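**Q** got a predicted structure here, sequence first:
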Amino acid sequence: MPLAVEEVMRLLCSLSEAKQMKAAVKQSGRGALVAGTVAFVGGLVGGPPGIAVGGAVGGLLGAWMTSGQFKPVPQILMELPPAEQEKLFRQVNAILSDLDWTDAVQVTMLVMGSEALQQRLLTMLVGYVTKELHAEVQYGD
C-alpha cells in the first residue's frame, strides 16, 4: 500500500522532532545587499576611505542580520510547497521501498524501531535541507 505525501511528511517531522533538528536558512543575498549598500553610502560620504569603512561596517551588519535565525525542521517541512514535499516523498519512498508494511502506522513503527532506517532517512533529510534549501542544520537545544 503506498504512502501519501502527508504521511511521509508526518514521518519526517516525527524523526526530525525526535532529534530536535533546527535549520537556519542562509540569507546571504540580503546580507550582501546590506554590505554593498553601506559601502556605497560610505563611498558617497567619505570617498575611498569611506568605501573601506562602509564595507567593513556593512559586512558586519549583514552578517549579524543573517545569523542565528533557526526554525524547527518540522515547521520548515510543513511549510514546503507541494512540489518540494513531492520531491521529499519520492526520496523517502526509494528508501522504504524494500520494507513490508500495510499502513502508515506500521511503517512509522518500523522506522522508529530501526536505528539504521532512521539514519538513512535523516541523512537524506539533512542533504535535502542543506542542498535544496541552502540551510544549516543543527541538533539539540
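**A** Perfect, I can see it now.

**Q** use CA for all of it now, contacts and neighbours both
**A** Fine.

**Q** centroid residue for this protein?
**A** Val129 (3.7 Å; C-alpha atoms, centre = their mean).

**Q** please compare the first structure with the one that follows:
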Amino acid sequence: MTTGQFRPVPQILLELPPAEQQKLYDEAVAVLGHLDWTDLAQLIALVMGNASLQQKLTGVLINYLSKELRAEIQYGE
C-alpha cells in the first residue's frame, strides 16, 4: 500500500476499504465455516486450541497481504 514504509498488519486491515475487508472476511469464514461456535470468545478458544486452524488462518492473511496488496511480509523476533 505504501512503498518502503513499515505498517503493522492490524493498521493495514483497519485501513482497507469495506469491499476488501469483506473479501478477506469471506476467505477467513471459508476456513472457519465448519466450526460450531456461539460467540467470539468460544471461536477464539477453538482457534487458539488448534494449530492447524491457526496455520490456515495465517495462510489466508499472508496470502491476501502478499498477493492482493503486494505487501512484503517481515516477521518480528
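**A** Okay, I see it. Quick caveat, the model's predicted, so the values are computed rather than measured.

**Q** please verify my assumption that the residue nearest to the centre of the first structure contacts Ala135.
**A** Yes: here Val129 of the first structure reaches Ala135: they are 5.9 Å apart, a contact under C-alpha atoms under 8 Å.

**Q** identify the contacts common to the two.
**A** Counting by C-alpha atoms under 8 Å, 6 or more residues apart in numbering, the contacts common to Val129 of the first structure and Ala135 are Ala23.

**Q** ranges for the strands of the first structure?
**A** For the first structure, strands defined by DSSP state E occupy the ranges 22-25, 70-72, 135-138.

**Q** got the contact list for Leu11 of the first structure?
**A** By C-alpha under 8 Å, 6+ apart, the contact list for Leu11 of the first structure reads Thr108.

**Q** what separation do you get for it and Ala23 of the first structure?
**A** Leu11 of the first structure sits 18 Å away from Ala23 of the first structure, going by C-alpha to C-alpha, to the nearest Å.

**Q** over to Asp141 of the first structure?
**A** Asp141 of the first structure sits at a distance of 12 Å from Ala23 of the first structure (criterion: C-alpha to C-alpha).

**Q** who has more neighbours, the two?
**A** Ala23 (24 against 7; other C-alpha atoms under 10 Å).

**Q** and the more buried one, how far from Thr37 of the first structure?
**A** For Ala23 of the first structure relative to Thr37 of the first structure (C-alpha to C-alpha), the value is 28 Å.

**Q** one more: Thr123 of the first structure?
**A** In terms of C-alpha to C-alpha, Thr123 of the first structure sits 38 Å off from Thr37 of the first structure.
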